[in-house]
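Student: predicted model follows, preceded by the sequence.
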Amino acid sequence: MTRNLSSPVEQVARLIQGFSQEQKIRLLQLVPDLQALSVKNVDIPAEQIKLMAYFQTKMEQLLQRTPLQANDIFVGDLTVAEFFTLPEEAQDRAWQDAHRQFETYTLADERPVQADALPS
């Protein structure tokens, strides 16, 4: 199978991208042959296969992480359980306080730089 799409196919693809989900479903009903197609049937360049494998590995690593538990520190000094027992206003304040502390911490190391400064 060739990788070069003909101009009409590219035009149809752009048109379909603008379809709503209902329109795409209707298209599949009108052209049932499309349902039998798979990306596996398409010649994918090796570069794209490597990229897909890279991101699949990254996603698998993220999925292997254990979710936070009730007694894990979540925001500020609060655990997950403590945070979610607070009223919404208190949760908002906790987030704002944590954000303010983060900004203070990160901005504390910033220094003015001369226009003619060179990296070390």
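Tutor: All right, it came through fine. Residues are numbered from 1 along each chain as shown.
Student: make it CA atoms for all contacts and neighbour counts henceforth
Tutor: Will do.
Student: how about the helices in this structure?
Tutor: 7-17, 21-30, 33-36, 46-64, 80-85, 88-107 (DSSP state H).
Student: among those, which is the most enclosed?
Tutor: Comparing the helices of the chain by mean neighbour count (mean count of other C-alpha atoms under 10 Å), helix 80-85 ranks first with a mean of 15.
Student: any idea how far it is from the middle of the chain?
Tutor: From the chain centre to the centre of helix 80-85 is a distance of 26 Å (C-alpha atoms, centre = their mean, to the nearest Å).
Student: tell me what that helix is packed against?
Tutor: Under the contact criterion of 3 or more C-alpha pairs under 8 Å, 6 or more residues apart in numbering; DSSP states H and E, helix 80-85 touches strand 73-75.
Student: one more pass at 10 Å, please.
Tutor: For helix 80-85, the packing partners by 3 or more C-alpha pairs under 10 Å, 6 or more residues apart in numbering; DSSP states H and E come out as strand 73-75, helix 88-107.
Student: structure two is appended below for comparative analysis:
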Amino acid sequence: MGALVPELLRAPKAEAIRVNVKEAKRFVQEKLAKMADKYPPLSEDDEFLGGLTVKEYFSLPEEERERIWEKAHSMSIDDFEEYEP
């Protein structure tokens, strides 16, 4: 019996990607500079999560930070809209 997709039976060809490190660094620096204009870094006194400042949040034990993070980023099934085709 033949395979539906014979290409999947063969190992993929390994292709080398050549990256000019200087160009890559320049590209990343340009993108970061553009982002910095739009999104300045938070300061210690900026509000962060759970009504806490950045400094307060990162002063908490890791377990407490994880709990606050999960609470802020969790979604329930009710958060999704019902799909109607």
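Tutor: Received the coordinates, thanks. Keep in mind the model is a prediction, meaning the values are calculated, not measured.
Student: circling back: so which of the helices and strands packed on helix 80-85 of structure 1 gets nearest Pro8 of structure 1?
Tutor: helix 88-107 (51.2 Å; C-alpha to C-alpha).
Student: that closest one packs against which elements?
Tutor: Counting by 3+ C-alpha pairs under 10 Å, 6+ apart, helix 88-107 of structure 1 packs on strand 73-75, helix 80-85.
Student: make JSON lines from those and add distance to Gln91 of structure 1 to it.
Tutor: Converted to JSON lines, these look like this (distance: least, C-alpha to C-alpha, whole Å):
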{"stretch": "strand 73-75", "distance to Gln91 of structure 1": "9"}
{"stretch": "helix 80-85", "distance to Gln91 of structure 1": "6"}
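Student: what distance do you get for the residue nearest the centre of structure 2 to Arg67 of structure 2?
Tutor: Closest to where the C-alpha atoms of structure 2 average out (C-alpha atoms, centre = their mean) is His73, at 12.9 Å. Distance from His73 of structure 2 to Arg67 of structure 2, counting by C-alpha to C-alpha, to the nearest Å: 10 Å.
Student: please apply the same query to Pro61 of structure 2.
Tutor: Relative to Arg67 of structure 2, Pro61 of structure 2 is positioned 10 Å away (C-alpha to C-alpha).
Student: still on that earlier bit, out of the helices and strands packed on helix 80-85 of structure 1, which is closest to Asp33 of structure 1?
Tutor: strand 73-75 (50.1 Å).
Student: can you tell me what part of structure 1 stretch 46-57 of structure 2 aligns to?
Tutor: Aligned by TM-score structural alignment, stretch 46-57 of structure 2 falls on residues 72-83 of structure 1.
Student: perfect, I'm done here.
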